[in-house]
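*Asks:* coordinates only, sequence not included:
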């Protein structure tokens, strides 16, 4: 951290003056007012919406932020050292995320020493993968039900207008994926990263598939197995506590939704080679994951520390390079731009409506962490260059029809 590195060379007020100069160069979207610990007021931005006013309560805060802004801004909010005075957290984070590239560039030289360590953290051997999954996904089912839809879909929904309810958009997401899988009754399906089981159950219930779901979360496994038993689908849908690298079966279809972000960049070729080896010769796979529109870059340090340890959102160039090495055909690509922003907005609003219950399950600091996570991720999809991609793959160039009309036709039939 800057203050720890330079001690009394950079007094508190001087650090805030330096921070103000950095913000003046960085804030180019929206209007941000900052109140320092001595009640000084600093204004930045365009004069246009969104508008936010924040107050720093700790004289040491500027030094911390200059040392690692992406990490310490979230920690300051969690610990109450950053207070939203006007506007709301979502407004502030839209401004902050839009400014983040320039802001980090301004102070980037101070954090370059950490880059090799961050690259090491992308490695995701099986033992670490289990620990990383437990950190996030083994929170209680009761907590996740506070803000997810009843089917517990914890991934990007699919909106047609942007105005429909979350439940409708999540149902459309499942139909959209099923149409790309071109399912037939009796198809053997592998669901890598099956979560609480909603997609696997839908593929069995609505399309007659036989599904094996893989998860590393004990909490999710229990919920998914209980749901399958309750619907009397447990003979057609089986869930396993198993890493994808330990799977040995062969399947007509493979689907993975919201799991690829946890694979780890050093393991991309291994992942796609596993998909290739587990697919039948005429099989089809569909990978749904978060990516970035720009060149490869490090994960956000706050998200990495508090939310998704070891997580990484790739550029498409990284993904395609690994697919090529695995010898698979890319048969379709779709980029969903603002769909996850709309999903996260709804999760944030639902979480806020039941925030008091969340604080009873965990505590106030946890709630501040969680609302910051949801709002920051929404901003990442609105102004920060994040998106979702759906990548359809096959081993055989002739495994699918010549045009993609079948996707639309199958989806419409399922909707009807």
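*Replies:* All right, it came through fine. Keep in mind it's a predicted model, so treat the numbers as computed, not measured.
*Asks:* contacts, neighbours, all on C-alpha from now
*Replies:* Fine.
*Asks:* Touching, residue 354 and residue 145? I think so.
*Replies:* No: with contact defined as C-alpha atoms under 8 Å, residue 354 does not reach residue 145; the gap is 10.1 Å.
*Asks:* Just confirm residue 173 contacts residue 157, I think it does.
*Replies:* Yes: applying C-alpha under 8 Å as the test, residue 173 and residue 157 come out as touching, 5.4 Å apart.
*Asks:* want to compare, so here's the second one:
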């Protein structure tokens, strides 16, 4: 015997582990062993079933984490049945139990890896293509019709996804006071929803940039269909190569790809591109752990390996510091963590409802990656392990005439 099959497994060890876990927590979990034996972790009907097809797969359970169990699920070493959100809840409960109440593992290794990560145009472009250039139809399976791939804004809490995404875009454009005829740069424009809205409703002249060829092609097509070719330009371009001056700048769900140590330079480029009296907004995901910068139980490790190569999350304090170092002053900060938890929960449900088509488009392995990723992120936002902040900013030390003294204008009260 060789490789994984050479691993000798002691079934008594698994039995002891099951007894230890079930004495601490009751889970709606059924464990099916390679020999046909089934073990329930509570009297409640199981909502999640984990099947170990061979004895060697038990090692993933003995040190459970989202990284280890997620990897085993993605690679087909274990089988998992159940709704994704139930799966994530069970895995995190197992991880908590194994860590004996420790909320977050030691993040020193993760910090060392981040410090060695080099972000350049070639690597960043490859990472973007890996994540976004699956296919446009893949994203259409779970996003809203406008393909807005970022946190929605639920003004009242009961909006459907399409309405909440449109409200998010309007919320951003209202916050930065976009006026007719002004120039707007959208860094990481996705499939073009924000620049199209800024031109149609607010009368702006827009440039949207992306590194994804799929996004670029569809965004250009949408601009043409909307008859906005004279007011909206889509570019396949790195933010570091943009030249000119813009009255307004938006960056929505993009700065997570920049790298923490590169954030001062990133914000410095925004400051350079921004008009003297201009206003910008950075809308992005942050860590809520200033020490480690990692989601607990291996969530960050899983995402870095399978979903977002070279992605990094900074704490909001580090973001504001980097802004200041880059020559920007924060005028307004809003936490939309709850909104992203709801957004991701809807995406997860949509993804599962169209599982058959997703597998046809992307294959079984990528389906499993995204199954875990979407539900895991929804759980992480719900638990305040990660967050989402909109930060309105401008050139440091200026007194922007564009922004009223009160925040009332954001809600139509000025």
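*Replies:* Noted; the coordinates are in hand. Source: prediction; values computed, not measured.
*Asks:* by contact count, what packs against the helix or strand containing residue 112 of the second structure?
*Replies:* For residue 112 of the second structure, the host element (DSSP states H and E) is helix 108-116. Using 3 or more C-alpha pairs under 8 Å, 6 or more residues apart in numbering; DSSP states H and E as the contact test, no helix or strand touches helix 108-116 of the second structure.
*Asks:* Any chance you could list what contacts it?
*Replies:* The contact list for helix 108-116 of the second structure (C-alpha atoms under 8 Å, 6 or more residues apart in numbering) reads 259, 261, 292, 293, 294, 312.
*Asks:* and which of these is nearest residue 58 of the second structure?
*Replies:* Nearest to residue 58 of the second structure among the contacts of helix 108-116 of the second structure, counting by C-alpha to C-alpha, is residue 294 at 26.1 Å.
*Asks:* so that closest one touches residue 107, yeah?
*Replies:* Yes: between residue 294 of the second structure and residue 107 there is a contact under C-alpha under 8 Å: 7.0 Å.
*Asks:* out of the two, which sits in the busier spot?
*Replies:* residue 294 (27 against 14; other C-alpha atoms under 10 Å).
*Asks:* hey, where'd the helices end up in the stretch 151-300 of the first structure?
*Replies:* Chain-ordered helices for the stretch 151-300 of the first structure, with DSSP state H, counting those that start in this stretch as the definition, fall at 166-181, 198-207, 218-230, 268-278.
*Asks:* Minimum distance to residue 390 of the first structure: which of these has it?
*Replies:* Residue 390 of the first structure sits nearest to helix 166-181 of all the helices of the stretch 151-300 of the first structure, at 8.6 Å, using C-alpha to C-alpha.
*Asks:* when you compare where the closest one runs with where helix 198-207 runs, what's the angle?
*Replies:* 70 degrees (axes from the mean of the first three to the mean of the last three C-alpha atoms, to 10 degrees).
*Asks:* matching residues in the second structure for helix 166-181 of the first structure?
*Replies:* Aligned by TM-score structural alignment, helix 166-181 of the first structure falls on residues 161-176 of the second structure.
*Asks:* Any buried residues in the matching stretch, and which?
*Replies:* Using 16 or more other C-alpha atoms under 10 Å as the test for burial, stretch 161-176 of the second structure gives 161-162, 164-176.
*Asks:* can you check stretch 325-333 of the first structure too?
*Replies:* 326, 328, 329, 330, 331.
*Asks:* could I get these as TSV with distance to residue 6 of the first structure?
*Replies:* Listed next are those as TSV, based on distance: C-alpha to C-alpha, whole Å:
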residue	distance to residue 6 of the first structure
326	49
328	52
329	54
330	52
331	54
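*Asks:* mind checking the longest strand of the second structure?
*Replies:* If you go by DSSP state E, the second structure has its longest strand at strand 274-287.
*Asks:* which part of the first structure lines up with it?
*Replies:* Matched against the first structure by TM-score structural alignment, strand 274-287 of the second structure falls on residues 279-292.
*Asks:* Quick one: distance of the matching stretch to the chain centre.
*Replies:* 18 Å (C-alpha atoms, centre = their mean, to the nearest Å).
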